[in-house]
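**Student:** this one's structure only:
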């Protein structure tokens, strides 16, 4: 009887460990975190179309994640999307003429913001806005343009 209880306890511990591992994997895959990243500084950018950009989407520069999208809102006066980003404190020398683009990871992957640094000697600080932006390229718009172009060539 003692050997059977030991085996059952070991199997139970193994299953519990597997559930905990799956929980952390799900948190990592969905870009959730138990720790709120309050370190860093806030930047904003305005886009005419953000596609399916979500809160907690990565903000990258040269392919390296340097922050996360913290908020997405709509400005009723300019009819633009306002995206708030939290940039890591270690990345404190982003030129103020930096360009913000919305890219898609793969063909149908998640969207993220890619920053392309400019050449200005002045740097963005907490609360600043990125003036140079390019909205998301939507797959539906590209297909529509392709079909319209093909229809024009054949007609």
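**Tutor:** Thanks, I have the structure now. Please read these numbers as outputs of a predicted model, since none were measured by experiment. Numbers count the residues shown, from 1 in each chain.

**Student:** switch to C-alpha atoms for all contacts and neighbour counts from now on
**Tutor:** OK.

**Student:** What are the contacting residues of the host helix or strand of residue 103?
**Tutor:** Using DSSP states H and E, the element containing residue 103 is strand 99-104. For strand 99-104, the external contacting residues (CA atoms under 8 Å, 6 or more residues apart in numbering) are 45, 50, 53, 110-118, 130-137.

**Student:** mind running it again at 10 Å?
**Tutor:** By CA atoms under 10 Å, 6 or more residues apart in numbering, the surrounding residues in contact with strand 99-104 are 45-47, 49-53, 59-61, 109-118, 130-138.

**Student:** same question, stretch 119-129
**Tutor:** Stretch 119-129 has contacts (CA under 10 Å, 6+ apart) with 40-46, 82-87, 89, 92-98, 130.

**Student:** chain center to the strand holding residue 103, what's the gap?
**Tutor:** Distance, stretch centre to chain centre, for strand 99-104: 10 Å (CA atoms, centre = their mean, to the nearest Å).

**Student:** Check which helices and strands the next helix or strand after it sits against.
**Tutor:** Per DSSP H and E, strand 99-104 leads on to strand 111-116 as the next helix or strand towards the C-terminus. Under the contact definition 3 or more CA pairs under 10 Å, 6 or more residues apart in numbering; DSSP states H and E, strand 111-116 sits against strand 58-61, strand 64-75, strand 99-104, strand 132-134.

**Student:** want to compare, so here's the second one:
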């Protein structure tokens, strides 16, 4: 009888350990939001999405209000198409704007949503018109280097 009781507790401990391991794996993989809360989908178009990934957070005032559902390319606009699933409890005006932001200097990218001032709210299937693409660090560095090289080159020629 004691052997069976010990086997039961060991089995229960292993099962709880496996559940905890799965939970941590989902949490680390940004998949922990398996919520069944209602959402609505809106679309936004960007010239450059940088390193934005599906399931990246959509934040407004630092609060996660949704997730990136899909990223694709629109052949008519020749822009990146991003589908956002926003939680139904958060309503945003139709003139809201979105920008692709980076947490920290080299951190992960997310969507920053800034509410507008319209009375009418975004609906399922709506489009956010005002977008700001991702800032590419390589472009900033090259722009800085070329600008400083032009200033150095123009200085002696002017004398």
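**Tutor:** Looks like it came in fine. Predicted model, so just to flag it, every value in this text is computed and none were measured.

**Student:** Got a PyMOL select line for the buried ones in the contacts of stretch 119-129 of the first structure?
**Tutor:** Selecting only the buried entries of the contacts of stretch 119-129 of the first structure in PyMOL, with 16 or more other CA atoms under 10 Å as the criterion:
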select buried, resi 40+41+42+43+44+45+46+82+83+84+85+86+87+94+95+96+97+98+130
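
**Student:** how big's the offset between the strand holding residue 103 of the first structure and the second structure?
**Tutor:** Superposed on the second structure, strand 99-104 of the first structure shows a mean distance of 0.5 Å to its aligned residues (mean CA distance after the TM-score superposition for the first structure).

**Student:** could you give the angle of that strand to strand 111-116?
**Tutor:** Going by axes from the mean of the first three to the mean of the last three CA atoms, to 10 degrees, strand 99-104 of the first structure is angled at 150 degrees with respect to strand 111-116.

**Student:** what's the spacing between the residue most central in space within the first structure and residue 15 of the first structure?
**Tutor:** With distances taken as CA atoms, centre = their mean, the residue of the first structure nearest its centroid is residue 57 (1.9 Å). To residue 15 of the first structure, residue 57 of the first structure is 32 Å away according to CA to CA, to the nearest Å.

**Student:** Repeat that for residue 48 of the first structure.
**Tutor:** Shown here: residue 48 of the first structure relative to residue 15 of the first structure, a distance of 48 Å by CA to CA.

**Student:** Which one's more surrounded, the two?
**Tutor:** Neighbours per residue (other CA atoms under 10 Å) separate residue 48 of the first structure from residue 15, with residue 48 holding more: 15 against 12.

**Student:** Now for the corresponding residue of the second structure for the more buried one: which residues touch it?
**Tutor:** For residue 48 of the first structure, the aligned position in the second structure is residue 47, judged by TM-score structural alignment. Listed by CA under 10 Å, 6+ apart, the contact set of residue 47 of the second structure reads 77, 78, 79, 80, 81, 131, 132, 133, 134.

**Student:** so what's residue 133 of the first structure closest to, chain neighbours aside?
**Tutor:** Among residues not flanking residue 133 of the first structure along the chain, residue 100 sits closest, at 4.6 Å (CA to CA, 6 or more residues apart in numbering).

**Student:** The one you found maps to what in the second structure?
**Tutor:** Counting by TM-score structural alignment, residue 100 of the first structure lines up with residue 98 in the second structure.

**Student:** what number of residues lie near that match?
**Tutor:** A count of nearby residues for residue 98 of the second structure, using other CA under 10 Å, gives 22.

**Student:** With residue 68 of the second structure instead?
**Tutor:** Look at residue 68 of the second structure: counted by other CA under 10 Å, it has 22 neighbours.

**Student:** would you list every one of the helices in the second structure?
**Tutor:** For the second structure, helices defined by DSSP state H occupy the ranges 2-28, 137-158.
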